[in-house]
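Visitor: Just to be clear, the model below is a prediction. Sequence and coordinates:
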Amino acid sequence: MRNKKTFFYIVIILTIVSSIFFVGFKDKNANNEELTLKETVVLGINTAKKWNENAKLTKLTSNDEKRGGTRGDTGRRYDWNLFFIVPGTDKQLLVGISKGVIDLEQELIGPKDAIAIELDDLKFDSPELLKIAKNRYNLRKGEDWATGYHFTLDIIGDKPTVTVFGIDKDDLFTRVNIDPKSGKITGAIHKVPEGGGLISIRAGSNTPKISKKGMAIKGISGNSDSLVAWGDQKPRAFNSAVQPFIELSNNNGESWNRLNIHQSIVNAWFNSNNQLYVATESELVRIKEPEDKIESILKLKTQIEGIDYTPNNNIAILSNGYIYTTIDDGKNWSKTTEPEPVMSLQISNSGSLIVFTNDRKVLLKNDEGWDVLKIPNEKKPSVLKVINDDLYLIIDNELWVHNLKDNRWSKLETNTLISRLIKKGNNLFGISEEGTIYLIDLGADSNELIENRLFSIQDKIVLDIENNKTGLFIATTPDYIWEEIK
């Protein structure tokens, strides 16, 4: 009996010990899935030393991911990349760590003069360094391109430096440099918006007027009396869909009225009957005045990836591998499969569908499928726009036009190098590399190109252009520059 009791107690003790061991092992693995900067360095060095016993750390960065977790809020991240060198050589090793496990080892060739970082340089770990950045600059989690808090370790000014990334109180992308040996902040900068807004140059004047300053104006369209503008009121460096808006002006931009649409706008325009069409992220609607009633024309379950329209309101929409087209103001729609990944799509006045693929092929829709347009000199175009039934292409820095009806190519002689094309109804605008805007017209002879110089807009990021009898309207978005935090 006594032996049985002894055996029973031993079994219980072994069970408890096993449970403690299992829980401890499990908790250790769970903690190690998200690693601090120093934990990452130690794990990476152990791997690098197997590659070369002389390996030294030269750089480290956390990576963005969508695994959840703390997203750096505890000074830990799931994914890291480390770079190691063999001093005096061009040998480098990239080590990737994901959830506490080495998942990448790749040999690289790099500069021979890269400076090594020693473990003794890392007195402070990422949780402590994050606390320092938070206390000094009220640093918060990034929300856009770099989500949460991020960390890098690099040589800046010949000294090892840890940079903590986040956003400041004004939602500006921010980086704080800290000496990991002393814990002293050595610099802090944030990305400040510069420019942006709607620029208008009234007919007969060369003086620009800027409204909606600081906003990302993604588009501007108009007819003889009205304008519609859309974009984002509070854009950030990596997100221009923070506070989307669309506004209508019936006095050519003197005053604006907000439309009751709160989704991001893909495009908007007036048809020949002065009805306003608006494409949101997944729906095409028509605005009926004067009561501003919103009528749905096409509602999709997936996001609108591309859209084009003509003055006679032929419309083409790309969404989730399908192209939807209409030639009767949206009463009837045809649906065709996207032939291959598409960069942009165009539709002509006669209803011809044209796509510009990711590998820069031009495909023309026919009754049975798609034809590949043969490009002069077999070169790849960089830009494609369709006006009426003419295809305008920039090919090897030259402007070409192809007529769909007579299948004829013409090379257009230009006085300046056009790098971008923007179309608005029957108008085609060209923007030169130095920032001059031209209105491009073929004139009576399709071989004759007329370049009407409209305005020079250097150092501005132009997204859209409209030109009517009252003047020229230019939609711009802010640029973002690094500025020291004061």
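Guide: Structure's in. What do you need?
Visitor: going forward, measure contacts and count neighbours with C-alpha atoms only.
Guide: Will do.
Visitor: burial of Leu298, as a residue count?
Guide: Other residues near Leu298 number 17, with proximity taken as other CA atoms under 10 Å.
Visitor: so it makes contact with Val285?
Guide: Yes - counting by CA atoms under 8 Å, Leu298 does reach Val285; the two are 7.0 Å apart.
Visitor: Identify the residues contacting Asn260.
Guide: When the contact criterion is CA atoms under 8 Å, 6 or more residues apart in numbering, Asn260 has no partners at all.
Visitor: And here is the other one:
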Amino acid sequence: MPGQNWAEGYHFTLSKQDNTVLLTVFSLEQEGYFTRTLFNATTKQLISGIHKVPKGGGLFKEDSGISWNVLKMKDTFYKNFFSDSYSTDNLIYATTPKGLIATKNNGNTWENILVSQSYILDIHTNKQKISINAEEGLYISLNKGVTWNKLNTPSKVSLANLDIDGNVYICSNDKILKESNKLWIDMKVPLSSGIIGFKLYNKTLIAYSSDSIQMLNMKTSKWEEIGKFNAIDNIFIT
């Protein structure tokens, strides 16, 4: 939810993990740089924080508030993404004007993963699988970027994501579609107004418009509305 009054410019999310209530704060610090800070909402203890600054394209990452590591960038970059298994593989991806690069050592060395002159809109990882939604199309790798395939999509893709099993979902022409054997299956989202976005969490597909959020239980194939809201712009799941 967006902050107001003294907290204008801040966004807060509450979540629960292992019976601990977590507060995530997205904000701009005094010099206007993006920060994301995670607290224990009960004890107010700082758990972690990320601070993005333009110096050398670097991203400073804080672990439990004890130490900071600088991410060394060799090139101009647009966005950074952490692997879904970062705790074990230490993989960090960065999109650049030349495509996608990756590092396992905080930027001391970088490897080209995908060469593309097309602007990369988003990237998602699931174990060995990577999906890249670029302006020129949707790319999938089954081996962490060693080889790539371009998926044929029914129309231009605005959003793409991978579920827990590695299945590909896209948002296109106000529909959410799931890829299955080179076919696209309409998930038939019961939203009365246009789809703004969607999230995938465990066995649940969450779709939202500007005034409603719907959840699909993939085990039962049933949709459930979880609430009516005003002026939804984005939702966060942590």
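Guide: Yep, it's here. Quantities reported herein were computed from a predicted structural model and do not represent experimental measurements.
Visitor: top helix in structure 1 by residue count?
Guide: When structure 1 is scanned for its longest helix (criterion: DSSP state H), the result is helix 2-33.
Visitor: and stretch 199-206 of structure 2, how far apart are its ends?
Guide: Counting by CA to CA, to the nearest Å, you get 5 Å between the two ends of stretch 199-206 of structure 2.
Visitor: Run through who's touching that stretch.
Guide: Identification of contacts with stretch 199-206 of structure 2 by CA under 8 Å, 6+ apart yields 161-164, 198, 207, 213-219, 237.
Visitor: and with 10 Å instead?
Guide: Residues outside stretch 199-206 of structure 2 that contact it (CA atoms under 10 Å, 6 or more residues apart in numbering): 159-165, 169, 176, 187, 189, 197-198, 207-208, 213-221, 223-226, 235-238.
Visitor: Please work out which residues of structure 1 line up with that stretch.
Guide: Per the alignment by TM-score structural alignment, stretch 199-206 of structure 2 matches residues 385-392 in structure 1.
Visitor: Can you find the partner of Asp174 of structure 2 in structure 1?
Guide: Under TM-score structural alignment, Asp174 of structure 2 pairs with Arg360 in structure 1.
Visitor: Hmm, that match is touching Ser382, no?
Guide: Yes - counting by CA atoms under 10 Å, Arg360 of structure 1 touches Ser382, with 7.0 Å between them.
Visitor: related to what we said a few turns ago, anything in contact with each of Leu298 and Val285 of structure 1?
Guide: When contacts are counted by CA under 10 Å, 6+ apart, Leu298 of structure 1 and Val285 are jointly contacted by Ala279, Gly330.
Visitor: same for the longest strand seen in structure 2, what does it pack against?
Guide: Longest strand in structure 2 by number of residues (criterion: DSSP state E): strand 20-28. Counting contacts by 3 or more CA pairs under 10 Å, 6 or more residues apart in numbering; DSSP states H and E, strand 20-28 of structure 2 is packed against strand 11-17, strand 34-40, strand 46-52.
Visitor: Can you add distance to Leu121 of structure 2 and give those back as JSON lines?
Guide: As requested, those are exported to JSON lines (distance: least, CA to CA, whole Å):
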{"stretch": "strand 11-17", "distance to Leu121 of structure 2": "22"}
{"stretch": "strand 34-40", "distance to Leu121 of structure 2": "19"}
{"stretch": "strand 46-52", "distance to Leu121 of structure 2": "19"}
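Visitor: Next, the contact list for Lys405 of structure 1, please.
Guide: Ser350, Asp389, Asp390.
Visitor: In the longest strand of structure 2, which residues are buried?
Guide: Neighbour-count burial for strand 20-28 of structure 2 flags Leu22, Leu23, Thr24, Val25, Phe26, Ser27, Leu28 (criterion: 16 or more other CA atoms under 10 Å).
Visitor: That one: how far from the chain's middle?
Guide: Distance, stretch centre to chain centre, for strand 20-28 of structure 2: 16 Å (CA atoms, centre = their mean, to the nearest Å).
Visitor: quick one, what contacts the match of Asp174 of structure 2?
Guide: Applying CA under 10 Å, 6+ apart, the residues contacting Arg360 of structure 1 are Val342, Met343, Ser344, Lys379, Lys380, Pro381, Ser382, Val383, Leu384.
Visitor: now do Gly49 of structure 2
Guide: Applying CA under 10 Å, 6+ apart, the residues contacting Gly49 of structure 2 are 24-26, 35-39, 60-65, 68.
Visitor: so who does the closest residue to it other than its chain neighbours touch?
Guide: Spatial nearest neighbour of Gly49 of structure 2, chain neighbours left out: Thr37 (4.2 Å); criterion: CA to CA, 6 or more residues apart in numbering. By CA under 10 Å, 6+ apart, the residues touching Thr37 of structure 2 are 12, 23-27, 46-51, 62, 65.
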